[in-house]
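*Asks:* Requesting a structural model of the entry that follows:
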Amino acid sequence: MTMQYALDNARATASPMLDCLSEILDEETTGLLGGLPLVPTGRYWVPAAGNGSVARWLARTLGPTAEVVASDIDPRHIPPVDGLRIVQRDDVADGPLPGGWDGIPLRLFAAHTSARRDLVHQHAGVLRPGGVLVDQEWGLWSGFVQHSPYADAHDVYQHYQEALRAVFDARGNDATWSVKAAETFEAAGLVDVRTTVSARSWPGGSPGCRLVTVVAAELRDQLIAHGADPVLLDRLPEIMHDPETVVIGNATWTTVGFAPA
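*Replies:* Okay, here's the model as predicted:
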């Protein structure tokens, strides 16, 4: 089984989209990882790495004594850096890279494949004793327009989010995965499992708002095919780039679990 992700790294919109995702999520992801007992001589693998920002952070933080691998079905957006090995592979169809790993951070990955439960079990199975599996996903709550000078801003944004959900659902995404991940972690034998949920506001023109316009541009045809009104899609850039618009972004669900020591 391969990952049926709706977005495409080969598109011109891929690089700005991945950069927005990094700007939105990296502070939380690296803050979490930095609070874990990282092993300076350990092995860390970042599947579906996107632009490799998390893997690059691990390589910089741990230095040359660690092994850090970033893999992606299309790794063209991962720049080479010292201490990072880049691998092109289908991280769903090809199964996990051979263990053992001291840490495997998954981000916006598991929810996009129908094999998500098997994915967790497989990745848990290649952790070293005490190794950590992290899963970060956006869940059911996709945020809202907190305030805007445009009277229709809330309705336009919600209209886009509903069409986007329909596009992702058609590709096998499970928007409820974020609330199921912890149970799956425990079923896979991981311990000390915990989940945190966070969201923040984004002013117009910031990464959280730019992401909306980039994704809407890339998926325009698919969004329209799933019920989006092209007139409302055309309203998004003006609303999302206005500095007086403020959006409460998607809720990020982060689940962490450890292989028994």
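
*Asks:* use CA for all of it now, contacts and neighbours both
*Replies:* Will do.

*Asks:* So which bits of stretch 37-57 are buried?
*Replies:* 38, 42-57 (16 or more other Cα atoms under 10 Å).

*Asks:* mind checking how far residue 239 is from residue 147?
*Replies:* When distance is defined by Cα to Cα, to the nearest Å, residue 239 is 11 Å away from residue 147.

*Asks:* Quickly list what's touching both of the two.
*Replies:* Common neighbours of residue 239 and residue 147, counting by Cα atoms under 8 Å, 6 or more residues apart in numbering, are residue 245.

*Asks:* ok, the two, which is more surrounded?
*Replies:* residue 239 (25 against 15; other Cα atoms under 10 Å).

*Asks:* tell me which element residue 91 falls in.
*Replies:* Following DSSP states H and E, one finds residue 91 outside all helices and strands.

*Asks:* quick one: the strands in the stretch 151-261 of the chain?
*Replies:* 191-198, 201-203, 246-248, 252-258 (DSSP state E, counting those that start in this stretch).

*Asks:* number of nearby residues for the closest residue to residue 48 other than its chain neighbours?
*Replies:* Nearest non-adjacent residue to residue 48, counting by Cα to Cα, 6 or more residues apart in numbering: residue 72, 4.5 Å away. For residue 72, the count of nearby residues is 22 (other Cα under 10 Å).

*Asks:* if I read this right, residue 72 contacts residue 92, doesn't it?
*Replies:* No. Using Cα atoms under 8 Å as the test, residue 72 is too far from residue 92 to be in contact (10.0 Å).

*Asks:* Which positions within stretch 86-102 qualify as buried?
*Replies:* In stretch 86-102, counting by 16+ other Cα under 10 Å, buried: 86-87, 89-92, 96-97, 100-102.

*Asks:* ditto for stretch 18-33
*Replies:* 18-22, 24-25, 28-30, 33.

*Asks:* What of stretch 207-223?
*Replies:* Those would be 207-220, 222-223, for stretch 207-223 by 16+ other Cα under 10 Å.

*Asks:* Let me know the secondary structure of the residue lying closest to residue 68 once chain neighbours are set aside.
*Replies:* Setting aside the residues directly before and after it, residue 68 is nearest to residue 44 in space (Cα to Cα, 6+ apart), at 4.8 Å. Three-state assignment for residue 44 (DSSP: H, G, I helix; E, B strand; the rest coil): strand.

*Asks:* one more to put side by side:
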Amino acid sequence: MRRLEGKTAIVTGGGRGIGRGIALRLAEEGALVAVHYGRRRDAADEVVRTIEDNGGAAFAVEADLESVDGVHRLVRSLDEELATRSDSRHFDILVNNAGIGTSSTFEETTEDMFDGLFAVNVKAPFFLVQQSLSRIRDGGRIINISSGVTRIAYPHIMAYNLTKGAINTFTLHLAQLLGLRGITVNAVLPGIVDTDVNASWLHTPEGRKHAEDISALGRIGEPSDIADIVAFLSSSDSRWITGQLLDATGGSHL
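*Replies:* Predicted structure coming up:
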């Protein structure tokens, strides 16, 4: 039996990159997957089609997470979609993956840039979990996608790094809050992963060599590397792990 058979999972930012890999992997384990997207409906639909073509179940759901109103819209849409499929608005797994980055240095960062990063990367997960407390089943799983930049200093993207530090703190306190319900909360901290976000610099000889050289394993991370970790944390195999920050950088900068 697949480890997530009968479970329902929500993956924010599930249409592209790491989120896409996670959505595909959770569906492979038997979960019904809600693939959230912000603007790229085509990408989310492609993920849903791929899941269904492989015998899984999924649906796409849209919401702009730049505001709390968007979070409320996502929750309402999930309620409606889930009710048509299972006659219940409850779910088991929430993966807070959606996020935005920046190419602005510390000196170049404006207040609007700073606020935008925190809105999507911190405020949205905070209020999405808050709104989900009555919907996520006891014994459920919350997995937050953080970043290796909380361990490795990259001061040129400091504002982004601060948002991931906040997610780590959120993970710790949420695990304590929800522990008695059997809900585990953990964060996964990826390093450099081969996604379209990184393609412009990673797919150059210099960029590839840099990424390979800083990893103890001597290679670049793939979305599947992160997705497999999330699948483990989503399953009963991880039942005794909570409040943890799992470094998934391939041993970068050890």
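
*Asks:* The second structure: which residue goes with the residue nearest to residue 48 of the first structure?
*Replies:* Structural alignment (TM-score structural alignment) places residue 72 of the first structure against residue 37 in the second structure.

*Asks:* I'd like the distance between that match and residue 92 of the second structure.
*Replies:* 19 Å.

*Asks:* Next: residue 173 of the second structure.
*Replies:* Residue 173 of the second structure sits at a distance of 19 Å from residue 92 of the second structure (criterion: Cα to Cα).

*Asks:* cool, residue 183 of the second structure as well?
*Replies:* For residue 183 of the second structure relative to residue 92 of the second structure (Cα to Cα), the value is 9 Å.

*Asks:* Please enumerate the shared neighbours of the two.
*Replies:* Taking Cα under 8 Å, 6+ apart as the contact rule, residue 183 of the second structure and residue 92 both touch 137-141.

*Asks:* quick one, strands of the stretch 1-150 of the first structure?
*Replies:* Taking DSSP E, counting those that start in this stretch to define them, one finds strands in the stretch 1-150 of the first structure at 43-46, 67-72, 84-88, 101-107, 127-138, 144-147.

*Asks:* Can you lay out those strands as TSV showing distance to residue 199 of the first structure?
*Replies:* Shown next, in TSV, are the strands of the stretch 1-150 of the first structure (distance: least, Cα to Cα, whole Å):
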stretch	distance to residue 199 of the first structure
strand 43-46	23
strand 67-72	26
strand 84-88	30
strand 101-107	16
strand 127-138	10
strand 144-147	11
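
*Asks:* So for residue 170 of the first structure, which of these sits nearest?
*Replies:* Of all these, it is strand 127-138 that lies closest to residue 170 of the first structure, at 16.8 Å by Cα to Cα.

*Asks:* Mean deviation, the closest one versus the second structure?
*Replies:* Average distance, strand 127-138 of the first structure versus aligned residues of the second structure after superposition (mean Cα distance after the TM-score superposition for the first structure): 1.8 Å.

*Asks:* equivalent range in the second structure for that strand?
*Replies:* By TM-score structural alignment, strand 127-138 of the first structure lines up with residues 136-147 in the second structure.

*Asks:* circling back: could you identify the most distant pair in the buried residues of stretch 207-223 of the first structure?
*Replies:* Most distant of those, by Cα to Cα, are 207 and 222, 22.6 Å apart.

*Asks:* circling back: residue 101 is in contact with the residue nearest to residue 68 of the first structure, correct?
*Replies:* Yes. Counting by Cα under 8 Å, residue 44 of the first structure touches residue 101, with 5.7 Å between them.

*Asks:* mind listing the helices for the stretch 1-150 of the second structure?
*Replies:* With helices called from DSSP state H, counting those that start in this stretch, the stretch 1-150 of the second structure shows them at 17-28, 41-53, 68-86, 111-118, 124-132.

*Asks:* can you give me the end-to-end distance of stretch 233-245 of the second structure?
*Replies:* 11 Å.

*Asks:* cool, and stretch 84-95 of the second structure?
*Replies:* 22 Å.

*Asks:* what do you get for stretch 121-140 of the first structure?
*Replies:* 23 Å.

*Asks:* what distance separates it from the middle of the whole chain?
*Replies:* Put simply, stretch 121-140 of the first structure sits 14 Å off its chain's centre (Cα atoms, centre = their mean, to the nearest Å).

*Asks:* and what of stretch 10-26 of the second structure?
*Replies:* That offset, for stretch 10-26 of the second structure, works out to 7 Å (Cα atoms, centre = their mean).

*Asks:* end-to-end on that stretch?
*Replies:* 10 Å.

*Asks:* got a list of contacts for it?
*Replies:* By Cα under 8 Å, 6+ apart, stretch 10-26 of the second structure touches 4, 9, 33-38, 40-41, 43-47, 50-51, 91, 93-99, 193, 195-197, 223-224, 226-228, 230-231.

*Asks:* if we look at stretch 97-106 of the first structure, which residues are touching it?
*Replies:* 38-39, 42-48, 123, 126-136.

*Asks:* residues touching the residue nearest to the spatial centre of the second structure, list them.
*Replies:* For the second structure, the residue nearest the mean C-alpha position is residue 97 (1.9 Å; Cα atoms, centre = their mean). When the contact criterion is Cα under 8 Å, 6+ apart, the partners of residue 97 of the second structure are 11-14, 18-19, 144-145.
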